[in-house]
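Student: Attaching a predicted model along with its sequence, questions to come.
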Amino acid sequence: MRSGVLHLRDRIDLGHGRAERITGLRVAHRGSLTARPTAGAGQIAVVQGLTTARVGDVVGPRLPGDERASQFPPPSYETVVDAAPEARGRLYSALSELAEQDPLIRVRRRDEEITVSLYGEVQREVLAAILQREHGVEARFGEVRTARTERLTGVGHALEVKKQDGNEFLATIGLRVEPAPVGSGVTFELECERGSMPPAFFDATEDTVRRSLAGGPLRYPVPDARVVMTHSGYAPRQSHMHQKFNKAMSSTGADFRGLAPRVLAAAVRRAGTVVCEPVHRFVIELPDDAVGAVTSLVGRLGGVPFESGLAGPGVAVVRGEIPAGVIATLQRDLPGLTHGEGVCQTEHDRFEPVREVVRQ
């Protein structure tokens, strides 16, 4: 705790639409953990109830100079992971458990395909070893590829009404999707009356929307969006005396979980998206007589060298930005252009629309 006070039963905001209630507090005191009703600045505490919290999350307002929110940049690469048919269930469970423990591991599942986001080849090798050693799963990793996302370019709305136009679900859902600032995450809001149907149906819709956007209703995830539920409707539970519950005439959460992805995908298509790829900043130290050749290579690969200068006698430094997907090509060709003396460092900066460039 750096500032403020946490109280038992407080409901706190973890960002990106996640809010959790504190169900237990144990404060470190003289070498042990003691149950307390509060935890204040300067104390270390175990907080229970934060089921969606992840390593790196910051609770409460950030203090001046606090850069922790950016200490884990999004992964720039991803790969498909598979295992023998009898081990696929254990594979997903193991990856999900590892992702909860390690913010550098991000897992998503779409249909039967499991995708893991990575920071590089070394992490893939480490992950394979952990799965084998600690979970007994022999994982097969596909080719590492650039992790892309989609950004909404406009506003889109879609609506499906129960028992109309081929809607086989006993649910009415209307969704409007709008672009949101980069890094703001997904927000879900209501324009329809909250009392118009049971809260569980709203919760089922929101949970499904968030999962669908994280996995991508189209090909890639949509990390930032404002989603507004504009219409809702359901078939009330049958309550005739001596009658059993009739699923064919009464809505359940499954109706909303089944319909929401379809309405969401239609709204996203109408809004339009642009596919984005990670762009990295780079710093290259190299002999000064190789600057021209290296900046030319960076340009051919779709990068932008925007600064160069001397770092010492005969040594130059070039800075710029380059799409993550061609960094391997840059690193492969750099030694030949710099007499084996070039050194390149890169760091994730942002996502930008995919650039049409020569990929060698």
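Tutor: Perfect, thanks for sending it. Residues are numbered from 1 along each chain as shown.

Student: From here on, just use CA atoms for contacts and neighbour counts.
Tutor: Will do.

Student: Report the buried residues of stretch 78-89.
Tutor: Within stretch 78-89, the residues scored as buried using 16 or more other C-alpha atoms under 10 Å are Glu78, Thr79, Val80, Val81, Asp82, Ala83, Arg88.

Student: What ranges does this protein have for its helices?
Tutor: 88-101, 121-135, 199-215, 253-271, 291-300, 327-337 (DSSP state H).

Student: what's the angle between the fourth one and helix 199-215?
Tutor: For helix 253-271 against helix 199-215, the angle by axes from the mean of the first three to the mean of the last three C-alpha atoms, to 10 degrees is 50 degrees.

Student: Give me the distance from helix 253-271 to the chain's centre.
Tutor: Remark: helix 253-271 is offset 19 Å from the chain centroid, using C-alpha atoms, centre = their mean, to the nearest Å.

Student: quick revisit: closest to Thr172 out of the helices of the chain?
Tutor: Among the helices of the chain, helix 253-271 comes nearest to Thr172, with 8.0 Å by C-alpha to C-alpha.

Student: contacts for the closest one?
Tutor: Contact with helix 253-271 is made by 152-160, 169-171, 173-178, 200-201, 204-205, 208-209, 212, 217-218, as judged by C-alpha atoms under 8 Å, 6 or more residues apart in numbering.

Student: Would you mind checking those for buried ones?
Tutor: 152, 155-160, 169-171, 173-178, 201, 204-205, 208-209, 212, 217.

Student: now, which of these lie within strands?
Tutor: Here DSSP state E is the test, and the buried ones among the contacts of helix 253-271 give 152, 156-160, 171, 173-178 as lying in strands.

Student: Which pair in those residues has the greatest spatial separation?
Tutor: Across these, the two lying at the largest distance from each other (C-alpha to C-alpha) are Leu152 and Ala171, at 26.1 Å.

Student: Switch the buried residues of stretch 78-89 over to a markdown table; also include distance to Val268.
Tutor: Formatted as a markdown table, the buried residues of stretch 78-89 follow (distance: C-alpha to C-alpha, whole Å):
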| residue | distance to Val268 |
| --- | --- |
| Glu78 | 23 |
| Thr79 | 25 |
| Val80 | 25 |
| Val81 | 27 |
| Asp82 | 29 |
| Ala83 | 33 |
| Arg88 | 31 |
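
Student: take a look at this one as well, against the first:
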Amino acid sequence: MSDRTSARAGQAPPVSGPDRLRNVVLIGCSGVGKTTLAESLALAAGMIGRAGQVTEGTTVSDFEPIETKQQHSVHLAVLPLPWNGAKINLLDTPGHPDFAAELRAGLHVADAAVFVVSATDPVTEPTRLLWHECAEAGIPRAIAVAKLDVARAGFEDILTACHDAFGLGPDTLRPVYAPVLRDGVPCGSVDLLTGRTYGEATESDAAAPSVAAARESLIEAVSGQDDTLLERFLSGEPIDAAMLEEGIRREVHDCALHPALAVTDAGLGAAELLDLVVTSFPDPTHRRGPASGDPDSPLAAQVVRIASDPYVGRISLVRVFAGTLRPDMHVHVSGPGRSTATTDTESDERITTLTSPFGKQQRPVREALAGDLVCVPRLSGARIGDTLGDGEHDALESWPVPEPLLPVPIEPHSKADDDKLTQALARLCAEDPAVRLEQNPDTHQLVLWCTGEAHADAVLDQLRSRYAVHVDTVPYQVALQETFGSASSGHGRLVKQSGGHGQYAICDLQVEPLPTGSGVEFCEHVVGGAVPRHFIPSVEKGVRAQLSKGVATGHPLVDVRITLVDGKAHSVDSSDAAFQTAAAMALKDAAEHASIRLLEPVAAVSVLVPDEYQGAVLSDLSGRRGRVLGSELGDEGMTRLRAEVPEIELARYPIELRALSRGTAEFARTHLRHELVPAAVADRVSGNGRPG
């Protein structure tokens, strides 16, 4: 058993300086065991009891109702863990691709990453892509192999699979703890540098030939990067553990070595991983970028995520990159679209209290040093990604948020829900940057744009459970348009007499189709003053009002030239309203004598897909009436396809593309133009723009 001890159970220790902080993010796909590992680490650190409960009695991870319901993490969870005089801020991220925004936030604020891979399915394609993304960002990484107790593959076999999948060079992926097996099941491990044993491992296990060979191989790999160590190794001189730990720390910081170890659901590997994090992972002062990690420098902090508490209200999770954050401080909030001037008092906030998150609980803290993570309640003016500082410095760079591309139209279930919906949606969008709210001016639908079905379920669940707002989902509509397929003429006659002033107006219109995208032109060629000049604007007003309503299917009418050619007026009974009505009647009459064509919106689509799925994606795009314009090489093994696809065919494309490519492809879309709907599919798409 490790002799490295935690602080008093349930209490994170005070941090003496940034060098005693570690910010580590857990990365892995759903089902690999990240949350189980997080709870094992919390148990080993003395922060929870055996039943997976916080010392005071609440669950430590996945405590939101939607997480229990969906059986996977939805939000970024922060677990401050004391270990060996240090504080480890463990960031447990969702593995489901729908919640990539939470993962991106975790990556942004972490200083190192632990990739959790399952021995039953070592490396999925999304995990491989995330590994390379971390490599490009220079984030130190380790590998924790989970479920080794239920897989037939051996530890070395899994590491070989990871080595090949991640494209690693020789000696860059090395076990630092050798798992000890009893009847093929891991029961303990041996520290290859110190010989320290964990779990049920014994001194004889530490002296086993296989462990000795693994230790010599690790020492050789570490020594090869240091002249002093290499000289000692080649000469056969003893190398003490402190020198080797320093060598591994240096190699991990430089991303030249990725340590690996085994973990199980029963808790094996938890103490070993905590030791590894404290001894080998970088502290915040090693972070790349402009924020120095100096607690005495001007304040530079950033809002990572926002949550709501029924009693406290809004709670902002903040990472302090430089300086020290204290209660009663006044901070300036800056970010995209905000002024950085210190005179902008609307962007000033007062910090009331600071708390440390753990599960559902918030524990008061006196201050947050550079590098630490802390919660700030009632920070009403700040948004996710905003910077808290003194107003003299530029805002910190934010992180990329996946574009929500799945439309979910909603309607309030009742009048009471309608009254609360606007405020609830505003709060929800503030908490989740991956949600985009759209009030479509053409279809008049209220649309929540989400990243996928699981994300949509989570958003709707939060509306119900957190804000007591019930909504109904309705079919998605795209903004179709109408146009004339042939020239036509129309006659509008309004003659009514019912005592007093009557209504009298007659209009004759000619309608001609124009090329797609031309818009609407209104002309007049009235001879002899048949329609008095002061009523011609009324005719145009009536025409344009009817254009917005359409003449056949209820969609706006576009790409036509409408000419007023004749009409009649009465000296007493003609009016502005009468000519508006007559003009609308004439336009509808013209439509009855012409062919009306539908126009549909077309999007420019860019799909980044691994080469092995390129054929399937191309075939699918063709089935969606897409026109593939070309392709270009992306990163290694990836191709970017460019196509034009009718938007009505893209309503569920995020879900279907993910299934088609096993979650490895991504796409972007932008509205391009409207085009004529082919006659063969006009009936299918005419129903208010709903996908058939």
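Tutor: Cool, the structure landed. Keep in mind the model is a prediction, meaning the values are calculated, not measured.

Student: returning to what we had before: can you say which of the helices of the first structure is nearest to Leu6 of the first structure?
Tutor: Set against Leu6 of the first structure and scored by C-alpha to C-alpha, these come closest in helix 88-101, at 22.9 Å.

Student: And that closest one, what's buried?
Tutor: Per 16+ other C-alpha under 10 Å, helix 88-101 of the first structure contains these buried residues: Arg88, Arg90, Leu91, Tyr92, Ala94, Leu95, Ser96, Leu98, Ala99, Glu100.

Student: how about the nearest residue to Thr234 of the first structure, chain neighbours excluded?
Tutor: If you look again at residue 234 of the first structure, you'll see it is Tyr, not Thr. If the residues on either side of it in the chain are set aside, Tyr234 of the first structure comes closest to Ala171, at 4.9 Å by C-alpha to C-alpha, 6 or more residues apart in numbering.

Student: Counterpart of that neighbour over in the second structure?
Tutor: In the second structure, the residue paired with Ala171 of the first structure is Ala505, using TM-score structural alignment.

Student: isn't that match right up against Leu494?
Tutor: Yes. Counting by C-alpha atoms under 8 Å, Ala505 of the second structure does reach Leu494; the two are 5.2 Å apart.

Student: re the thing from before, out of the buried residues of stretch 78-89 of the first structure, flag the one nearest to Gln331 of the first structure.
Tutor: If you rank the buried residues of stretch 78-89 of the first structure by distance to Gln331 of the first structure using C-alpha to C-alpha, Glu78 comes first, at 19.1 Å.

Student: Grab the nearest non-local neighbour of that closest one.
Tutor: Glu78 of the first structure sits nearest to Ser117 (C-alpha to C-alpha, 6+ apart), 4.1 Å away.

Student: now Thr346 of the first structure
Tutor: Skipping the residues right next to it in sequence, Thr346 of the first structure comes nearest to Phe282 by C-alpha to C-alpha, 6+ apart, at 4.3 Å.

Student: so how far is Ala38 of the second structure from the counterpart of the one you found in the second structure?
Tutor: Superposed on the second structure with TM-score structural alignment, Phe282 of the first structure falls opposite Val605. As judged by C-alpha to C-alpha, to the nearest Å, Val605 of the second structure and Ala38 of the second structure stand 39 Å apart.

Student: likewise Val24 of the second structure?
Tutor: 11 Å.

Student: Comparing those two, which shows the higher neighbour count?
Tutor: Val24 (26 against 22; other C-alpha atoms under 10 Å).

Student: Secondary structure of that one: a helix, I assume?
Tutor: No. Per DSSP: H, G, I helix; E, B strand; the rest coil, Val24 of the second structure lies outside any helix segment and is strand.

Student: unless I'm mixing things up, Ser118 of the second structure is touching Val145, no?
Tutor: Yes. With contact defined as C-alpha under 8 Å, Ser118 of the second structure counts as touching Val145 (5.9 Å).

Student: What's Ala422 of the second structure aligned with over in the first structure?
Tutor: Ala isn't right for residue 422 of the second structure; it's Thr. Correspondence of Thr422 of the second structure to the first structure, assessed by TM-score structural alignment: none assigned.

Student: follow-up on the earlier one: ok, so of the buried residues of helix 88-101 of the first structure, who is nearest Leu334 of the first structure?
Tutor: Checking the buried residues of helix 88-101 of the first structure against Leu334 of the first structure with C-alpha to C-alpha, the nearest one is Ala99 at 34.4 Å.

Student: excluding its backbone neighbours, what's nearest the closest one?
Tutor: Excluding its sequence neighbours, the residue lying closest to Ala99 of the first structure (C-alpha to C-alpha, 6+ apart) is Ile105, at 4.9 Å.

Student: show me what contacts that neighbour?
Tutor: Ile105 of the first structure neighbours (C-alpha under 8 Å, 6+ apart): Leu98, Ala99, Val116, Ser117, Leu118.

Student: Same list (those) but as TSV, adding distance to His231 of the first structure.
Tutor: Output for the contacts of Ile105 of the first structure, formatted as TSV (distance: C-alpha to C-alpha, whole Å):
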residue	distance to His231 of the first structure
Leu98	38
Ala99	35
Val116	35
Ser117	35
Leu118	38
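
Student: Out of the helices of the first structure, which is the most enclosed?
Tutor: With neighbours defined as mean count of other C-alpha atoms under 10 Å, the helices of the first structure peak in mean count at helix 253-271, which reaches a mean of 21.
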